[in-house]
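Trainee: Starting from these lines, generate the structure:
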Amino acid sequence: MNTNAGLKWTDVQDIAVELAEHHPEVDPQYVNFPDMHQWICQLREFSDDPQRSNEKILEAIQAAWIEEVS
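Mentor: The predicted structure follows:
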C-alpha cells in the first residue's frame, strides 16, 4: 500500500482488506455499490476523489473483498 498518499481507487486489494476489517459482519457478495462506495470514501486511509470511481473499479474491489474473506 502506498501509505504516503493514502488509498486510491487503484489500490483494489488494499481497499478490500480495509473493508473486510471494518465490516466483518458483511457478506461482500450482497453489498450494493452505493453502500460500498460510501464505505470506501469513509475509510480514514482513503484519499482519492470520490467521483473517480466507476462500476468496473467497484466490481474489482468487490471481487477482491470476496476473495479476502473466503
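
Trainee: going forward, measure contacts and count neighbours with C-alpha atoms only.
Mentor: Will do.

Trainee: tell me, what residue is most central in the protein?
Mentor: Nearest to the mean C-alpha position of the chain, by CA atoms, centre = their mean, lies Ile15 at 3.9 Å.

Trainee: one more, for comparison:
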Amino acid sequence: MKWTDTLDIALALIDAHPDVDPQYIRFTDLHAWVMALPGFADDASKSNEKILEAIQMTWIDEQD
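Mentor: Model prediction:
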C-alpha cells in the first residue's frame, strides 16, 4: 500500500483498530498507525495533512 491507497488503508485500519472512533484521532497517531500496517510500503515523508484527512474521511465513511 502507498499513501494514495486511501480505501485500502482505511479498511486495514478498521481491522487493526476496531474500537477507535476515527473522528477523534490525531493525525500524529493516524500517521503512525498507517506506517505500522502490514503491507504498507511508502515513505513516511510523502504523507501530509491532506492525505491523512482523506484517509480519516474514508475510514469514517467505511465504518458507518
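
Trainee: what helix or strand is the residue nearest to the centre of structure 1 on?
Mentor: Secondary structure here is read from DSSP states H and E; on that basis Ile15 of structure 1 sits in helix 12-22.

Trainee: Now the following helix or strand past that helix: buried residues?
Mentor: Towards the C-terminus, the helix or strand next in line after helix 12-22 of structure 1, according to DSSP H and E, is helix 33-42. Of the residues in helix 33-42 of structure 1, those buried under the neighbour-count criterion (16 or more other CA atoms under 10 Å) are Met36, His37, Ile40, Cys41.

Trainee: okay, these in a markdown table with distance to Glu25 of structure 1 next?
Mentor: Supplementary listing: these in a markdown table, determined by distance: CA to CA, whole Å:
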| residue | distance to Glu25 of structure 1 |
| --- | --- |
| Met36 | 14 |
| His37 | 17 |
| Ile40 | 16 |
| Cys41 | 19 |
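
Trainee: closest to Asp11 of structure 1 among the residues you listed?
Mentor: Minimum separation from Asp11 of structure 1 among the buried residues of helix 33-42 of structure 1 (CA to CA) is found for Ile40, which lies at 11.2 Å.
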